[in-house]
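Q: I'll drop the sequence and a predicted model, then ask my questions.
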Amino acid sequence: MRRLQRVLAGCRYFSLQLWAIALVLPMMQPAWGNELQSIKQTQRGFSTSAVDLLAQQQGNVAVTEVTGVKVNSTSTGIEVILQTSKAEALQVLNKSDANSFIAEIPNAQLRLPLGDSFQQEKPFAGIAELIVTNQDANSIRITVKGEGSIPKVELFNSDEGLIFGLTPTTTTSQQPQRQPETPTNETQPQTPTPQADQPIELVVTGDQDGYRVPDASTATRTDTPLRDIPASIQVVPRQVLQDQKAVRLQDALQNVSGVTQAGNYGGTGAARYIIRGFSQDGNFRNGFRDADFFTLSEIANLERVEVLKGPASVLFGEAEPGGIINLVTKQPLSEPYYAADFTAGSYGFYRPTFDISGPLNADKTLLYRLNVAYQNSGSFRDFVDTERIFIAPSLTWKIGTNTTLNLDFEYLNNNTQFDRGIVAIGNRPAPIPISRFLGVPGENDSKTTAYRAGYRLEHQFSKNWQLRNALSITINKVNDFRAEQGDLIDDRFLDRNFTNGKFETDNYSLQTEVIGKFATGSIIHQPLLGIELNRSEGPLIFSRGILSPIDIFSSVNNSVIPTNPLTTFVNRQIRTDRLGIYLQDQITLLDNLKLLVGGRFDFTEQKNDNLLASTSTSQSDQAFSPRVGLVYQPIPAISLYASYSSSFVPNIGTSVNGSTFDPAQGTQYEVGVKADLSNRLSATLAAYQITKTNVLTTDPNNPDFSILTGEQRSRGVELDIAGEILTGWKIIASYAYTDAQITKDNQYAVGNLLDSVAKNTVSLWTTYEIQRGSLQGLGFGLGLYYVGDRQGDLDNSFVLPSYFRTDAALYYKRNNWKFALNIKNLFDEKYYETSQGRDIIYPGAPLTVLGTISWEF
């Protein structure tokens, strides 16, 4: 507790410093008021019938809140999207005035985080100005001024919201042409031409149903369109997880190029993930370091999963150079929302969940959300079952018009049988049934309890300057009993010991950031200044006893645990303190030329107390991590980018003379192209080279010590596509070629491939839903996943063979109900997901069927 008090005291000191900086900066910088606001909304809306609209016209009126205005570039102009948290039937009254297009929307009000109006000058050549503002207390006015004549306007009813498609015209004689709105049924009339002074009936919805996410915060810590970021960022939204019926984090990550699994801690679901060839030790949650490899994540309250490819130390501190995984959780909604589902399937699996949200008071300044999940299942693995309980409440308090406080909490309890999988014989996994359990039946118990809590305070000083202060706490407790698998005797009998592992990781992080906008002449800057404090500490205790060998080819497992007390061989208390100071600037040089520069100073200190030997060691490191990238957009739909970035990870250990080592360094060069293939479909193609230096290798003269001579390199090409090809036809697909190998080493042969990295991986998930007619709401899904051969260890002594897996789905939606059938591994392919060496290989599940009934309102 005293340690925590010291950490929080230091955090308060740095927070006060940045509060002072935030108060001074706006006074020092010129104001810039014509910025593009991109406000992300992922809330759910629902259709409203013509009867509701008629009631509205007769006076039964409710004012619709427009919570976001988004401007996207298209190949011919721009599209302006009005976003709401809940759909209402809207009337759009259009008229013209000189060279301006004007739309008035009654019974609606802007409720934007940065004010009640939106303005942008020259959003596109031929368009002089865009203004969205509250005309009075009950209506919104949209004004688009053309430079020479009235812009051509198209109106669309989309999953993203109410869309105004705007194309500049060159002469006043040109008349705007209207493409009909996509009908929701066969009898719906087409929308009239916008120039007519008459109402247009449209429905505003959210974009939760989409596979394409146009912007994300992980790469820059700001809501920036992905097309403006010189890096590869892939997002798996909630809708993909629902359609695939994902219950593990690895199910979500199979949709992202260049990401594979590296181990699975005893089948518990805690795992490392390999990105571009390099294994990560733990993920991030809402931008915070979320403990380590042993920390389990639940997906029930995830809004999306964001993967930033390449070194990320510039904003996140120490991390392997392949990239990071950031889990973004659901937030409270301003309108009532209720959802529940129940899934049951193969191997005694059943999982109910529910998600409820809404306001707690009449003025909607206090919002809540609650996600709950329970899971109970057996497994295709003998003697293995799992029970899980998950509860995640969150609260948003709008303290004032410029200040918001978010609070969140998670509780996770997971009980399962610890399962190390099977072993290798020769250069392949042993030819035994993938169901065979090599532990001690009924005694390989693993219990994980995780608590997460935090807050996020945001204050808007002005239109251009904002301060964020946030705290994250993760406490992860693990207690397991397991049979540790060793060497094979005569390629038949497995040497084992029985181990008890007890460890706890208490992880505290505090961040304070100032974000601003200002202009120097025609150049626009969006700076980010931040400071982060982190402490991670906890005990690590292992005890073991001798366990009799087991015949891996026998179907009889009569193993018993040792009767003698287990002997403790590891008892350590480990503490790591981190301090990071970072600065970033997103610079708009021209409308189609954007520069990103940044750097971070990190200071780390680790203390390791060996309680068995009564010794203590400590190590301090510091590093600077720069990043620079450039984006050029020859046409609005295409972004060409190039970037350089770096990373660091402390090397823990000592040389023969007792000195510590410099951190391992990662550097990446990347080029790529991002394309908006349509308003709903985008693609990213990237090529990169990553070099990791200062890799610890064995000292050839003193094998008990290490030296810094190792080097590893990864080169590759990646393609990711996500979005909607046609109305109702969605897709998320990827391809990755990864050549990751050892280039310098004293222990492993130069040229050996890095373990668990396939040279070629392909994924495809696509769904189609019938849009009209008697079968409206019927949908189909197909998933294809190919993973090439992977080396099982750095010695390259055995191979996990390639596999091609097929998934399928069938669902039917009616009103607020959905019935779904998901089939995973349709053709019962035998495959292996990952390994942690010759003695730990995890098979993949055979044919699995899941049925789900969902209700949402």
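A: Right, received. Where do you want to start?
Q: switch to C-alpha atoms for all contacts and neighbour counts from now on
A: Fine.
Q: now for the helix or strand harbouring residue 468, which elements pack on it?
A: Per DSSP states H and E: residue 468 is located in strand 466-489. If you count contacts as 3 or more Cα pairs under 8 Å, 6 or more residues apart in numbering; DSSP states H and E, strand 466-489 packs onto helix 2-28, strand 445-460, strand 493-515.
Q: Mind putting these into a markdown table with distance to residue 301?
A: Below are the helices and strands packed on strand 466-489 laid out as a markdown table (distance: least, Cα to Cα, whole Å):
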| stretch | distance to residue 301 |
| --- | --- |
| helix 2-28 | 28 |
| strand 445-460 | 13 |
| strand 493-515 | 20 |
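Q: To residue 159, which of these lies closest?
A: strand 445-460 (28.7 Å; Cα to Cα).
Q: what angle do that closest one and strand 466-489 make?
A: Orientation of strand 445-460 against strand 466-489 (axes from the mean of the first three to the mean of the last three Cα atoms, to 10 degrees) gives an angle of 160 degrees.
Q: second one coming, line it up with the first:
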Amino acid sequence: MLLPAVAFAEENEDPAIIVTGVADRQLLLDAPTDTGSRLGLTARETPAIVDILSERQIREFGARTNVEALNRAPGVTSSLPATSPGVPTMRGFTGGSVGLLYDGVRVATPGIFSRASDSWLYERIEILKGPASVLYGEGALAGAINLIPKSPRLGRTSLAALASYGSFDTVRLAGDVNLPLGDRAAVRGVGSFGRTSGFVDDTDSELLAASVGLLLTPADRLTIHVAADYNEDDYDTADYGTPLIPAAVARNPSNAATGPGGLVIDRALRDTNFNVADGVLDSQTLWLRSRLTYELSDQLTLSNHLSRFHSDRRFINAEIFSYNSGTGLIDRTTGIITHDIDYLVERPSISGDVEIGGLRNRFAIGAEFSNLEFATRRYFSTTTSVDPFAPVRGTFPGGSGAPLPPINSTAQVKVSSVFAENALNLTPEWLLAGGARYDWIDFSRRIAPATQIDRDYGALSWRVGTVYDVLPKVQLFAQYSRAIVPVGNFLLLSLANARFDLTTGESVEAGLKSSFWNDRIDLTLAAYHIAQDNIVTRDPNDPTLSVQGGRQSSRGVELSLSAAVTSRLRVDANWTWLDAEFDELVEAGGISRAGNTPPRIPQTVANLFAFYSFDSIPLTLSAGLRHAGGFYTDNANSIRAKGHTTIDAAIGYRFAFGELTLRGRNLTDAFYVDYSDVSTTQFQVGAPRSVEISLQTRF
């Protein structure tokens, strides 16, 4: 965990975020957020929970990547599987039900797009809880996560740099320069490089990122922002996880994960790599972004967002590992997967802040057009089996197993949308907000040599909510919303699933947002219920047939607190309890899974952080505790990962030119596992105890 930012760090903080000066607590409830609406509402005014992880908080929590940052947010869990790093769970749903945004622009099919990236790149991360299809289209049933990169600022020169070294030969270097170009322009360059040898054998990896942005104000009412962001990752022989093995075979059995027949995770395999020795996992991604804002008058603003995304990725590995009780070996499958992704998004809109009959009314109307093109090559086979305790990993493909026929496919998803939002102050204390969005989706996929899938969809999403000021800084809110989710990933949608309609979701949420004790405490509390209808199930009268008609739901409570206990001590805490289940799901053989918990969903998630700055010496201390509850990996709930708790701590000394920090993670050396995304009986083992020393400077 990093420490509270020192005073000179305020030069680079988001000017929209207020700092109280009491234990350096930020008033994030009063920060405007574009993620919760396009109306300029603050987090307090939005009739939903919008969690903000500011640049300062990300540093304080010690989050080196977007994945680590999300794991500090209320109610969010985000793992680091090799196939889809950073795909989160939230409010009882995961995968295609959690929307992903980059600088406010929706990213289609997050499971394909998601990658781990250095948190240094981001000004803040905003998380909108609950259905967000009304803002961002299909696939945002549980909420949306907005990664907001650093952008240029007018009128000031600033420089920041970071260098760190830690366990597992981990190096991190980063820089950030903002330069004004006269009174009406500024340019900003941000870059980072990180490498690690990893705690698992032969799992070296590198992350490289660079961003250049230009801000222009050629006229008083016109603002133009253009940027180019490049990200590259290279995991070489990536860790694809550790398989369950019989307890009788394990040399140091644990209950971190268990399965039927006495299967366990063996501590002795914590640092064992089962991938082939020449595995490849890498990607190169380029985002080109532009945003134009023109104030037509004091009340009306025209804006346009235009973005283009391109990414090339390769996965050439042994991926799925399973224990063979007959041979006592680990059997391995292999695969070649390539992705060629091109995505274009155009979003014009007009917004206003006007009076209607003496009442304040904020509105936004607009359209969105996107074109997603995807090409993939997929080839699967098997390779040699290996001794679990002395694997001779070999090279790709290395085996004699009969390969499956290669799958070469292309897909195109065209989406045209119109949307409208409105927030009307019925009184100065009572806000009524609502919105609607209609999507026309044109989907096509070709699977070589002769399979062609074409399908059109149309769907309406909407929400209505209200916020009432009980006191100036005590708000009650409630919201009802409807959302849409496809039955599977559009880019890999099968011919069988393409015949199904979009699933629908609805949510009811109510809660409280409050600041009190002279703004020394922020508190949010929310209770919710989300249901998804028409998921794919089996016909109860003929289990050989797949039909729509299943249902899954979740209900939960989220509590978040930030408190300046004294002028030197701050405590941040959050706690989430949820109950997620399949209300109706029949699988092959007519087996009902009703009442079971969907995979990857923990019942509880909690974080507790404390930060203390001494008065007489420039020394700061911090400590943090994170708890993630247990989860299942299969619909039958027969394979379970146990919950875990980790503790971090840090000590830092401030100099005139920066801050030197010594940081420890997982100080109790807890042994735990996380989701792997490739097999129900295969898990990512959590990192052991580690230390790191870093120097951060700002001018």
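A: Everything's here; your move. This is a predicted model, so every value here is computed, not measured.
Q: Quick check: TM-score for this pair?
A: Remark: TM-score between the superposed chains equals 0.89 [TM-score structural alignment, normalised by the length of structure 2]; 659 aligned residues with a Cα RMSD of 2.7 Å.
Q: sorry, back to before: average offset of the strand holding residue 468 of structure 1 relative to structure 2?
A: Compared with structure 2 after fitting, strand 466-489 of structure 1 deviates on average by 1.4 Å (mean Cα distance after the TM-score superposition for structure 1).
Q: so how far is that strand from its chain's centroid?
A: Using Cα atoms, centre = their mean, to the nearest Å, the mean C-alpha position of strand 466-489 of structure 1 is found 19 Å from that of the whole chain.
Q: For the helices and strands packed on strand 466-489 of structure 1, please prepare CSV with the additional fields distance to residue 828 of structure 1 and mean neighbour count.
A: Converted to CSV, these look like this (distance: least, Cα to Cα, whole Å; neighbours: other Cα atoms under 10 Å):
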stretch, distance to residue 828 of structure 1, mean neighbour count
helix 2-28, 51, 14
strand 445-460, 29, 19
strand 493-515, 28, 21
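Q: tally of neighbours for residue 348 of structure 1?
A: Using other Cα atoms under 10 Å, the number of residues around residue 348 of structure 1 comes to 11.
Q: er, residue 566 of structure 2 I mean
A: Neighbourhood size, residue 566 of structure 2 [other Cα under 10 Å]: 12.
Q: Is the equivalent of residue 651 of structure 1 over in structure 2 part of a helix or strand, or is it coil?
A: In structure 2, residue 651 of structure 1 lines up with residue 487, judged by TM-score structural alignment. Following DSSP: H, G, I helix; E, B strand; the rest coil, residue 487 of structure 2 is assigned to coil.
Q: Please report how far residue 487 of structure 2 lies from residue 496 of structure 2.
A: Distance check for residue 487 of structure 2 against residue 496 of structure 2: by Cα to Cα, to the nearest Å, it reads 11 Å.
Q: How about residue 151 of structure 2?
A: For residue 151 of structure 2, the distance to residue 496 of structure 2 (Cα to Cα) stands at 44 Å.
Q: Of those two, which one has the most company?
A: Taking other Cα under 10 Å, residue 151 of structure 2 and residue 496 do not tie; residue 151 has more neighbours (24 against 9).
Q: The more buried one is in contact with residue 190, isn't it?
A: No: under the contact definition of Cα atoms under 8 Å, residue 151 of structure 2 does not touch residue 190, with a separation of 9.1 Å.
Q: can you give me the helices for the stretch 101-250 of structure 2?
A: Taking DSSP state H, counting those that start in this stretch as the test, the helices found in the stretch 101-250 of structure 2 are 110-113, 133-136.
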